[in-house]
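Show me how the following folds:
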Amino acid sequence: MKLSNRVLSSLLLISFIFLAATTEMGLADKICKTRSDRFSGVCFSDNICAIICGQFEKFESGHCEFDGALRRCLCTKAC
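Here you go, the predicted structure:
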């Protein structure tokens, strides 16, 4: 019984170390936001914002978000 507890403890420790290492390697990237240069006016549609950011500004995606008092199109990508 002691051997199986040691094996289980070792596996848990190895799993924890692997999880910590993958997080440090960038699998949990931060998301950077930048106001769209090509979208003008108030942003009402996340889909349109994402299309403009992805196709015309070479970002990964985009969404509408309040920037001050108005909703603006913010383009997003992994930092």
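
switch to C-alpha atoms for all contacts and neighbour counts from now on
Will do.

my read: Arg71 touches Ser40, true?
No - because the distance of 10.8 Å does not satisfy C-alpha atoms under 8 Å, Arg71 is recorded as not touching Ser40.

next up, for comparison:
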Amino acid sequence: MERNYSKKKKTEREKEEEEKKKGENQYCLSQSLQFKGFCLSSDTCAEVCRKEGFQGGKCKLENAVRKCFCTKPC
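Next up is the predicted model:
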């Protein structure tokens, strides 16, 4: 019985990951050209991105460095 529970739990986890990916796919990311330094605050990143003409932005880890990525509809 425990085995069936594990399979069910895994299926739910997979569904959650799929939903998360669907939400992410609605927006495309582009690294900010104007943001300088390490991205420590997604709010600051979003502000810079809006000045660049994007809808917003968020900090994202890339190559072990937190960088500012701007978001826009795909």
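
Tell me which of Arg71 and Ser40 of structure 1 has more neighbours.
Neighbour count, other C-alpha atoms under 10 Å: between Arg71 of structure 1 and Ser40, Arg71 has more, with 16 against 9.

now for the helix or strand harbouring that one, which elements pack on it?
Using DSSP states H and E, Arg71 of structure 1 sits in strand 70-78. Strand 70-78 of structure 1 sits against strand 31-35, helix 46-51, strand 61-67, with contacts defined as 3 or more C-alpha pairs under 8 Å, 6 or more residues apart in numbering; DSSP states H and E.

Phe39 of structure 1 corresponds to which position in structure 2?
Matched to structure 2 by TM-score structural alignment, Phe39 of structure 1 sits across from Phe35.

pretty sure its match contacts Cys68?
Yes - if you go by C-alpha under 8 Å, Phe35 of structure 2 and Cys68 touch, sitting 6.6 Å apart.

Between the two, which has more neighbouring residues?
Taking neighbours as other C-alpha under 10 Å, Phe35 of structure 2 and Cys68 compare with Cys68 leading, 31 against 19.
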